[in-house]
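> okay, here's the prediction I keep looking at, along with the sequence it came from:
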Amino acid sequence: MFVDRYDELEILNNEYSKEGLSFSVLYGRRRVGKTSLLKEYVKDKPAIYFLSTMENASILREKLQFIIADFFEDNLMKTLIFKDFVGIFEYIASKEIVKKLVVIIDEFQYLGKEDSSVPSQFQYIVDETIKSKNIHLVLCGSIISMMCEQTLSYSSPLYGRRTSSIKLEPIEFCHLNEFFPTHSQEQLLELYSIFYGVPKYLEMIEPKKNIFENIKDNILSPSSYLYNEPQFILQHEVNEPVTYFSILEIIANGEHKIGNIASRLGKNANGIMPYLSKLIELDIIYKEVPITEENPVKSKKGLYFIKDNFFRFWFRYVLPFKSQLEIGNSEYVLHKIKQNFNAFVGQSYEKLAVSYVAQYFNTLKCGRYWNKNIEIDIVGITDSSLIVGECKYSNKKVGIDVFDNLKQKAKTIESQLPIKCCILFSKSGFTDELLKMQGENLVLIELLSKRI
């Protein structure tokens, strides 16, 4: 299924429409759908596709050589000996290429891991060997740190040579209904809060089963595909995985201040900053400051959260309970999940509500606000006013008390701008008394639907 990748597909097709050499770098976390995007891109184009693996460089060259020989129907090429990748691309360059040829090296980072000269070889390939050829070269990879180091960083020999780069993100929540057209918005929100927008994960979902059955089958069973997924991803990205695991488990369990995270680890704040920076670089966590901060980079009010919903779930409910899961006691863990399920999903709901306000209320910026005494789920800043909002993901209807409390909290926001309106988001709707009060100064939104 091809969903929500049309902007990226347009970028690739624009590269293809250019006369002469194009060079694209495509990267993103595992399972996010990079290969599916590339397959969709080349379905009507002449293309050479090679998937690199963790093997000896000479074996990889030979495999690529045989794929190219088959593409050009040249069995003689299979008998040649190539000492590097430059020679292989010199062979491609020697061919008459009328219709633009796409050459894809998937999991490119493994080539550079096995042979550190590979980025320099591809620099020469781009600068000299195929520079005048009608070719679209695509280097694709899923180990983000290696791809950045080998293709995008200033120190890479390939730096500045790409004509486009795409960081493929998980699918946005608004497209999940294309995977599950019969699901309610509440069911989609539950799925998104756990399986995120990762296509491979979503494809595993059994639509006829409820969320807890899908969690049990796909995550909690030691034999399931996702049981050790974050561990598998992180061990390829970082050294000292134990420290990273500990940090993520602490954050997943509700500790977000750097000093408190460090204290739990028996370290000082400076000692864990490299780990936090690395996790931010890998797009696994993010640092958030109150939306009203004038200089977010220098703000000392930063809190750290897990961005990837699946990682947040795994470090909250899988890693801490591995002992129970290994002996088959998944019902114990499911009970723990059910006890706090609304609160867990509610965190994802709040983030989506912030995005909703940013999209539909023309804010300059939008996010959370907090000070020593209060927290506000949503504060949108326009050029002349503030929009404030609260989210409630519970089985109880939201009433006037929530509205009054929000108005009181809004008075403490450190801003000279006036409050334009209040927005309340609710999973379970609103009381009749509150519904009668809606108007220009109060907007009521059930789940993430249009205004009531």
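Received, thanks. Numbers count the residues shown, from 1 in each chain.
> all contacts plus neighbour counts: C-alpha atoms, from now on.
Will do.
> what is the subsequent helix or strand relative to the helix or strand where residue 122 lies?
Element membership for residue 122 (DSSP states H and E) is helix 118-124. Next along the chain after helix 118-124, taking DSSP H and E as the criterion, comes strand 135-141.
> give me the distance from that next one to the chain's centre.
Relative to its parent chain, strand 135-141 has a centroid offset of 21 Å by C-alpha atoms, centre = their mean, to the nearest Å.
> how about stretch 261-268?
27 Å.
> can you name the residues in contact with that stretch?
246, 247, 250, 251, 255, 259, 269, 271, 272 (C-alpha atoms under 8 Å, 6 or more residues apart in numbering).
> where do the helices sit along the stretch 251-400 of the chain?
258-265, 269-281, 309-317, 322-326, 330-339, 341-360, 400-410 (DSSP state H, counting those that start in this stretch).
> same for the fourth one, what does it pack against?
Put plainly, it is helix 322-326. helix 330-339 (3 or more C-alpha pairs under 8 Å, 6 or more residues apart in numbering; DSSP states H and E).
> who are the contact partners of residue 349?
By C-alpha under 8 Å, 6+ apart, the contact set of residue 349 is 189, 391, 393.
> in the protein, which residue sits furthest out from the middle?
Among the C-alpha atoms of the chain, the one most distant from their mean position (C-alpha atoms, centre = their mean) is that of residue 76, at 44.2 Å.
> state whether that one is indeed within a helix.
Yes - under DSSP: H, G, I helix; E, B strand; the rest coil, residue 76 sits within a helix.
> and the closest residue to it other than its chain neighbours, what is it in contact with?
In this structure, residue 76 finds its nearest non-sequential neighbour in residue 69, 7.8 Å apart by C-alpha to C-alpha, 6 or more residues apart in numbering. With contact taken as C-alpha under 8 Å, 6+ apart, residue 69 is in contact with 75, 76, 77, 78.
> check the gap between the closest residue to the last one other than its chain neighbours and residue 371 for me.
What that stands for is residue 78. Closest residue to residue 78 apart from its sequence neighbours, by C-alpha to C-alpha, 6+ apart: residue 66 at 5.8 Å. Residue 66 sits 63 Å away from residue 371, going by C-alpha to C-alpha, to the nearest Å.
> same check on residue 412?
9 Å.
> one more to weigh against that first structure:
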Amino acid sequence: MAEFVGRRRELETLKRELGKVAADVGGERPGRCVMLRGRRRVGKSRLVERFAEKSGVPFLFYAATGGSPEAELERLSRDAQASSLPLATLLSSARPKTWDAAFDVLAAALPPDRASIVVLDEVPYLMDADGAFEGMLQRAWDRVLETKPVLLILIGSDLSMMESLNSYGRPFHQRGREMVLGPLNPAEVGEMLGLEPSAAFDAALITGGLPLICAEWTPGAGIWDFLRTELEDPVSALLVSAERSLAAEFPQSVQARSVLSAIGSGERTFSNIARAAGGIAATPMQRSLEILADKRVIAAELPVTLHPSKDRRYRVADPYLRFWLKFLGPAMAEIERGRGDLTMNRIRESWTSWRGRAIEPLVREALARLLPDTQLPAAPAIGSYWTRTNDVEIDIVGADRAPIAKQLLFVGSVKWLENSPFDRHDLAALLRHRAALTSEPVPVVAVSRSGIDCSGLDGAFGPADLLAAWTF
């Protein structure tokens, strides 16, 4: 199925974990646990459901909804009835009133002589401030569940809460293997949609690699055909996915949403973001930024340099959300009244400049994966450099560490235009900016969508070169 393009590694990991359970049937503690986390709508539930269906073993798939404990336990009983566990009627008929009791009955319903799978989806909905659910899960795992040949899979979209579930000092610490499911990478997007390298990057920037959105892209279609189709449908995945995710992530954080919208509109500094968000004072502004960073929605970055800098910049971490906040979210009213053509015109007008900056994090990630090569060393840290006044900006800075480096390994420039190669004027500008950062003749690198038209570079990369970073 299309949504599982690029998920081979994760499926193999789950198969290996289940294989270990099956191999240890009859052992003292054959049970194993996997904790799978990833941002909303990257396909975690579908991946695990697909795996369970194809596993050939009985399974129970339960998805929490954020209701009361009583409602959640009632839902568990209903999901048990629909499961393939041979003794699932124990759980549906017992109708336990606490999670302690539910886990005991669940353990009794698991077959003792063959492997089975139990999936608890959206576990953060069940976690409470005092850790009561985590404590009950830990006791049940240690006392009864781990003694059964079961693969327990815990899934969650709240990244910080899922990380805390396995952190030191928490009840469930070191009782499961952590897995992270990210969006489809640019190479996987290109494979799924049948696109050549430069178009694959365009599609990755628009869809963020979210399988649900990619599934609506006609294979081989260009970005403008895709956008035209999506903008004609007010409930298309491209239009509604961001709003649904934000509503789930920040149901009460109105101020954080305002700050996020300001960053999405293109503001990058603390003062400019606060002003664009309605003149928010420093303390609540800082709190909003902390909430957004904790949820991994934004990235807060410092320039990579040889000297300390406090000039922090902010950006939306997810490419799709960045695109939605810039172009789609503010235009929902006109799209809903059938004027998506106006939105399309604004995207066309700003696309080249927006894409030029949006591609930079993907370029840096690709270089981190590709290097070392025959010309450039591996760089433990790859970031960028800027001054407070922006009179000097360097798109790529490779260093031994960040943000304060002891040694700079290379600097580079990204030129991501349709029909304009990287030329001697671009190289001259890069060399001037390098001189503002360091007096050392560190290697210079160019990344260009449309080729290189000069000599004097120590490294050069195009779309196909970068895409290869995700195909190893």
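That came through fine. What you see is a predicted model, and the numbers here were worked out from it, not measured in a lab.
> quick revisit: now distance to residue 11 of structure 1 too, for the contacts of residue 69 of structure 1, in TSV please.
As requested, the contacts of residue 69 of structure 1 are exported to TSV (distance: C-alpha to C-alpha, whole Å):
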residue	distance to residue 11 of structure 1
75	35
76	36
77	33
78	34
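> what is the equivalent residue in structure 1 for residue 40 of structure 2?
Matched by TM-score structural alignment, residue 40 of structure 2 corresponds to residue 30 in structure 1.
> tell me, how many residues neighbour that match?
Other residues near residue 30 of structure 1 number 16, with proximity taken as other C-alpha atoms under 10 Å.
> how near is the equivalent of residue 253 of structure 1 over in structure 2 to residue 332 of structure 2?
For residue 253 of structure 1, the aligned position in structure 2 is residue 265, judged by TM-score structural alignment. From residue 265 of structure 2 across to residue 332 of structure 2, the span is 15 Å (C-alpha to C-alpha).
> now residue 393 of structure 2
Applying C-alpha to C-alpha, the value for residue 393 of structure 2 to residue 332 of structure 2 is 34 Å.
> repeat for residue 207 of structure 2
Relative to residue 332 of structure 2, and taking C-alpha to C-alpha, residue 207 of structure 2 is found at 17 Å.
> the more surrounded of these two?
A count of neighbours by other C-alpha under 10 Å puts residue 207 above the other of residue 207 of structure 2 and residue 332, at 26 against 18.
> so what corresponds to the more buried one in structure 1?
Mapped onto structure 1 by TM-score structural alignment, residue 207 of structure 2 lines up with residue 195.
> how about that match: what's its closest non-neighbour residue?
Residue 195 of structure 1 sits nearest to residue 310 (C-alpha to C-alpha, 6+ apart), 5.3 Å away.
> from the chain's centroid, how far away is stretch 338-346 of structure 2?
Counting by C-alpha atoms, centre = their mean, stretch 338-346 of structure 2 comes out at 28 Å from the chain centroid.
> what range in structure 1 matches it?
So stretch 338-346 of structure 2 sits over residues 328-336 in structure 1, by TM-score structural alignment.
> quick one: contacts of that stretch?
By C-alpha under 8 Å, 6+ apart, stretch 328-336 of structure 1 touches 212, 216, 220, 221, 317, 321, 324, 325.
> now with 10 Å?
The contact list for stretch 328-336 of structure 1 (C-alpha atoms under 10 Å, 6 or more residues apart in numbering) reads 212-213, 215-217, 219-222, 317-318, 320-325, 337, 339, 341.
> and what of stretch 306-315 of structure 2?
Residues contacting stretch 306-315 of structure 2 (C-alpha under 10 Å, 6+ apart): 260, 262-270, 273, 289, 293, 297-303, 322, 358, 386-389, 399, 401-408, 437-438.
> that older thread, list the contacts for the match of residue 253 of structure 1?
Contacts of residue 265 of structure 2 by C-alpha under 10 Å, 6+ apart are 259, 273, 276, 315, 316, 322, 323, 324, 325, 326, 327, 330.
> for the third one, grab the count of nearby residues.
For residue 276 of structure 2, the neighbour count with other C-alpha under 10 Å is 17.
> residue 218 of structure 2 against residue 228, yeah?
No - look at residue 218 of structure 2 against residue 228 with C-alpha atoms under 10 Å: they stay out of range, at 12.0 Å.
> for the stretch 351-472 of structure 2, which segments count as strands?
Counting by DSSP state E, counting those that start in this stretch, the stretch 351-472 of structure 2 has strands at residues 381-386, 393-399, 408-415, 422-423, 444-448, 452-453, 459-461.
> TSV for the ones you listed, including distance to residue 143 of structure 2 and mean neighbour count?
What follows is these, written out as TSV (distance: least, C-alpha to C-alpha, whole Å; neighbours: other C-alpha atoms under 10 Å):
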stretch	distance to residue 143 of structure 2	mean neighbour count
strand 381-386	44	23
strand 393-399	49	24
strand 408-415	53	24
strand 422-423	64	20
strand 444-448	56	23
strand 452-453	64	16
strand 459-461	55	17
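> who's in contact with the alignment partner in structure 1 of residue 115 of structure 2?
Alignment note: residue 115 of structure 2 maps to residue 100 in structure 1; criterion TM-score structural alignment. Applying C-alpha under 10 Å, 6+ apart, one finds that residue 100 of structure 1 lies in contact with 16-22, 45-47, 133-136.
> translate residue 31 of structure 2 into the numbering of structure 1.
Using TM-score structural alignment, residue 31 of structure 2 lines up with residue 21 in structure 1.
> nothing else from me, thank you.
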